[in-house]
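**Q** coords below, sequence missing:
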């Protein structure tokens, strides 16, 4: 036999054969016959080695020679019937698992465990928001991953679990993208089997406590979801705790990923305890023994306890002071591809009325949502002669009556500019509003109009407003990939599939801005005190790196005092999306210790303190899922002098977790590769001849992976 047989023989007491049958006494190495089973009284390691070197190796075991012990557990994909092909004698101890006591073979049971995790994990987010369930929501799935008899079933069920979860919880995206949201959900589901593979390997082969390995792998998976293909960092475990302030504070060091790490560790500890109790009396070597369970529980308790202690300490620090007085204005207009629920003129009148009412409280700044009403406010568009417009190929191709459209939109945009400029001067306050920017490039052969999603800051001193152009654009909502380059034909096909292109007639893709630069204001209510701020637009507040880029200066100092988030969530109807968006934005405030004011069409608008406290929310008395009303809220935004470790170094902790996840993957691949090579070598050695009777397969005592 091969190396694995040598090791197995060296470990087993003399005179004990496969299946627990004790052979009669004989000379070492002499074949014995008993009940039709060929066995050898185990020779020494050196005797086995000499047999292999001299070519006098025993013949391969016949299928009829194999008798599985009563407590054996064999994966379905590699059963005992393959022992005749020398598959049942594993070639490395890492490739053989002892009897683990619990082996789930039922598809129905694995599916039930996965659906239990779907239900529990869905309940921790809006609109349900039962955050304590976050500490057990992963336990059913983890139990299935660790105890399933067949690895392929684990990965198949993990993908089904991910697909069901994202299809169910991203259904609000269907309001804007229609059935095209399904590919995103099916893509995000891939991360569940990607996490299941190293998790199963680390627990079953390396015998690591789940309380340690699960948070590492889960945190690495969340990071990859946030960065791959533009990123979609939604439904993190940490987002369920946006109202649990003591738990949130660790985010200023580890990011939101640190909070997820702690929650996942508790899930792993619960699974450790369950596995230790279930398999303790049924297995020669349980998946998790009591010692491992105690280590896991201790690790999770330490993580949770240290996080809470750190959180209480940070909450009691006296570093937060009063900032400028702001008025956030919120409309409640649903948006569709066909148009808005109200005409642009009605929107402008209503927003202006709210601004006039809010002006009675003397705010230093009025904050309007992203694209509160359609307008293009940059000076290049407002002053473009009609004759130059007719030369623009993009304008002629996009609109049937391009001349009238251009002239009407130009007049409308100029009227909006005059309205906001005069309002700012009249009330001695700043006005921030989201609108489009169009820049003609008549000599650009690729695209003669460059459009941006911008935030304009109108000053009480008059003049042209400062502008920030959105840097992180949403795929298929604001930009279609492959627009320029060798894959341009693929771009045309993808563009035609999106609902916003009107069957490919309109190239709606925007261009990203050039920098995350700070804007400036002076608070009249504080004797002209100067402030610096950034304006993440729409889902830029979802991306952790955007808020950090605004906050962290290259000189190692904090370069903004607060952030203003403007968004238009009317594309997603009334439901859980608005509260989920607010929860994610709360993470950005704590990570960078900056106050955030939000103005969001359909909600939720309001104020977030640097420690994550929410206050003065518009429509806060309305239940989630029914819309969040309309109106305004005026309050002072808080500023914090602390410059966080997260602002300095970013997602270092999440990248470390992802690196350890990769190490676990590599270990899995290496172990499987070594096992395969040794099996091939043993198969070749077994075919060297010799008339000796064979040896039964000792690998049948274990679980093949």
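**A** Structure received. If you're wondering where the values come from, they're calculated on a predicted model, not measured in any experiment.
**Q** Could you use CA atoms for every contact and neighbour count after this?
**A** Will do.
**Q** Now do the same contact list for the one residue sitting closest to the centre of the chain.
**A** Geometric centre of the chain, nearest residue: residue 222, 3.4 Å, by C-alpha atoms, centre = their mean. Residue 222 makes contacts with 233, 236, 257, as judged by C-alpha atoms under 8 Å, 6 or more residues apart in numbering.
**Q** Provide the secondary structure category for the first one.
**A** Counting by DSSP: H, G, I helix; E, B strand; the rest coil, the backbone at residue 233 sits in coil.
**Q** The closest residue to it other than its chain neighbours in helix, strand or coil?
**A** Nearest residue to residue 233, sequence neighbours excluded (C-alpha to C-alpha, 6 or more residues apart in numbering): residue 226, at 4.4 Å. Under three-state DSSP, residue 226 falls in the helix class.
**Q** isn't residue 226 right next to residue 232, touching?
**A** Yes: if you go by C-alpha atoms under 8 Å, residue 226 and residue 232 touch, sitting 5.0 Å apart.
**Q** what is in contact with those two at once?
**A** Common neighbours of residue 226 and residue 232 (C-alpha under 8 Å, 6+ apart) are residue 543.
**Q** Included below, for side-by-side comparison, is a second structure:
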């Protein structure tokens, strides 16, 4: 029995189970309760292992998680690169939970040799016989380390802030309000801390049965804080709805067009006219409903110079603004620079200065190190790719509304959106194309990430997407309207008419003002605990 418990390999099924549960916490299916189990499984599951064994355990769990989570990457229409990108990105992201387990084993140096039994049980007994203050400090430090590693993943190597632990709770409105103070990282901390505290309580209940109520000490503080966050969050959500009703805010009527065009068709010159005909037909239907603004998603959609003139003719006399995306070309000293850009064509027939996407997707919009490693271009069809923009923009739309456009992947970066938000804007306008990934979990996962940008910055979020999820979320993350077919599917072509309040007073959130201070403090705390433990890094 001892050998079985202490063998590293027999714990691998637990690591696989942990990875599967972790992936299931996110869309689809989005069983958010699973997220609370992941940190305790990673922590308790490695009791008695060496740090290198724990690293392997954490890496396996992380690899399983990210392979399942990012399974939609296999659908990219890039023959050589789709599976390679899926495996490579999953393998990279798996390093972060592996490091967390390694850190946890370093922070918790057990004096287990003084107890009889297997190594696993000796470590458990050692933990429950420590003082409450020592146990609580350890769990807080482990939660801080989790946040520090998520923060690192958001920034290292251009950053990949996809599916942080806290973003699994995106539909738990009272809970997610904490993001207005701490960003999504605060919710990751809370989920991790509560899960670890529950595991600690169960260990105490099992290994200190003589202390009948001692297990409750483990959960009192995190439970109290979670209840406080939920109570305050509920007040915030309801307060915003009361504000809307009291102000009687005027609205702007937006027509969001979702064409649902396959990415391969967008790349095929022979399909240009059929693609444009599809989005033009949807636009005609939308204009018949007399919106203030017509909004297209990210993508060219056959918008040649000739077809642009057709759209101008269609819009003439309608008093409707038009927001769309296309390439923006600029001549420079070395030739021409190409940008992925959003444009605003006014009801008066003026084409306003474009917004140029600032955060580009590696291998989707540019090829890293292409100058020195030109063979990398073989793995992607984008050719020379795009150049990044260098500043946010505001679109002053019909109906007196002001929108801050962001393009696709940009709205998953917590630290990237604050610069777009000022006291002038009424909502963020997200223009996205997840058609690369067919009809998959990618669209829902993208939305789950993007909703936090609304809460963090205290402004509404309108998203127009090629094939889902097109909709509108208010400044508290409440889903107000989404485009769906008669069976509830979000991938089909269609139009969504929404009336978004404008002119509501904007109160700057702590997160918008101070940014990732909470994540930075967590990183400092985890680092201090590592140094205090005299850990050789």
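**A** Perfect, thanks for sending it. Bear in mind the structure is a predicted one, so any value in this text is a computation, not a measurement.
**Q** on that earlier part again, in what element of secondary structure is whichever residue in structure 2 pairs up with the residue nearest to the centre of structure 1 found?
**A** Mapped onto structure 2 by TM-score structural alignment, residue 222 of structure 1 lines up with residue 150. Element membership for residue 150 of structure 2 (DSSP states H and E) is helix 132-155.
**Q** which is the next helix or strand following that helix?
**A** Next helix or strand after helix 132-155 of structure 2 toward the C-terminus (DSSP H and E): helix 173-176.
**Q** re the thing from before, most surrounded residue in the contacts of residue 222 of structure 1?
**A** residue 257 (29 neighbours; other C-alpha atoms under 10 Å).
**Q** secondary structure class for that residue?
**A** Strictly by three-state DSSP, residue 257 of structure 1 counts as helix.
**Q** Residue 213 of structure 2 too?
**A** coil.
**Q** and what of residue 332 of structure 1?
**A** State at residue 332 of structure 1, reduced to three classes by three-state DSSP: coil.
**Q** which position in structure 2 aligns with it?
**A** The alignment partner of residue 332 of structure 1 in structure 2, by TM-score structural alignment, is residue 260.
**Q** cool, and residue 437 of structure 1?
**A** Using TM-score structural alignment, residue 437 of structure 1 pairs with residue 328 in structure 2.
**Q** Who are the contact partners of the closest residue in space to that match that isn't next to it in sequence?
**A** Excluding the flanking residues, the one nearest residue 328 of structure 2 by C-alpha to C-alpha, 6+ apart is residue 339, at 5.0 Å. Contact partners of residue 339 of structure 2, counting by C-alpha under 8 Å, 6+ apart, are 327-329, 356-357, 386-389.
**Q** Please repeat the previous calculation with a cut-off of 6 Å.
**A** Going by C-alpha atoms under 6 Å, 6 or more residues apart in numbering, residue 339 of structure 2 touches 327-328, 386-387.
**Q** what about it, helix or strand, and which?
**A** With DSSP H and E as the criterion, residue 339 of structure 2 is inside strand 335-345.
**Q** what range in structure 1 matches whatever helix or strand comes next after that strand?
**A** Reading on from strand 335-345 of structure 2 to the C-terminus, the next helix or strand found by DSSP H and E is strand 355-356. Mapped onto structure 1 using TM-score structural alignment, strand 355-356 of structure 2 covers residues 468-469.
**Q** so how far does that stretch sit from its counterpart in structure 2?
**A** When structure 2 is superposed, stretch 468-469 of structure 1 averages 0.3 Å from its matched positions, counting by mean C-alpha distance after the TM-score superposition for structure 1.
**Q** got a list of contacts for that stretch?
**A** With C-alpha under 6 Å, 6+ apart as the criterion, stretch 468-469 of structure 1 contacts 453-455, 513.
**Q** To which residue of structure 1 is residue 101 of structure 2 aligned?
**A** With TM-score structural alignment as the criterion, residue 101 of structure 2 matches residue 196.
**Q** State the number of residues packed around that match.
**A** Counted with other C-alpha under 10 Å, residue 196 of structure 1 comes out at 25.
**Q** any idea how far the counterpart of residue 239 of structure 1 in structure 2 lies from residue 91 of structure 2?
**A** In structure 2, residue 239 of structure 1 lines up with residue 167, judged by TM-score structural alignment. Using C-alpha to C-alpha, to the nearest Å, one obtains 21 Å as the distance from residue 167 of structure 2 to residue 91 of structure 2.
**Q** Please apply the same query to residue 535 of structure 2.
**A** 26 Å.
**Q** Show me what residue 348 of structure 1 aligns to in structure 2.
**A** Counting by TM-score structural alignment, the partner of residue 348 of structure 1 is residue 276.
**Q** Return the residues in contact with its match.
**A** Counting by C-alpha under 6 Å, 6+ apart, the residues that residue 276 of structure 2 touches are 301-302.
**Q** again, only using 8 Å
**A** 301-303, 307.
**Q** Could you do residue 185 of structure 2 as well?
**A** Per C-alpha under 8 Å, 6+ apart, neighbours of residue 185 of structure 2: 147, 150-151, 164, 166, 179, 518-519.
**Q** Over to residue 363 of structure 2?
**A** Neighbours of residue 363 of structure 2 in contact, by C-alpha under 8 Å, 6+ apart: 379-380, 382.
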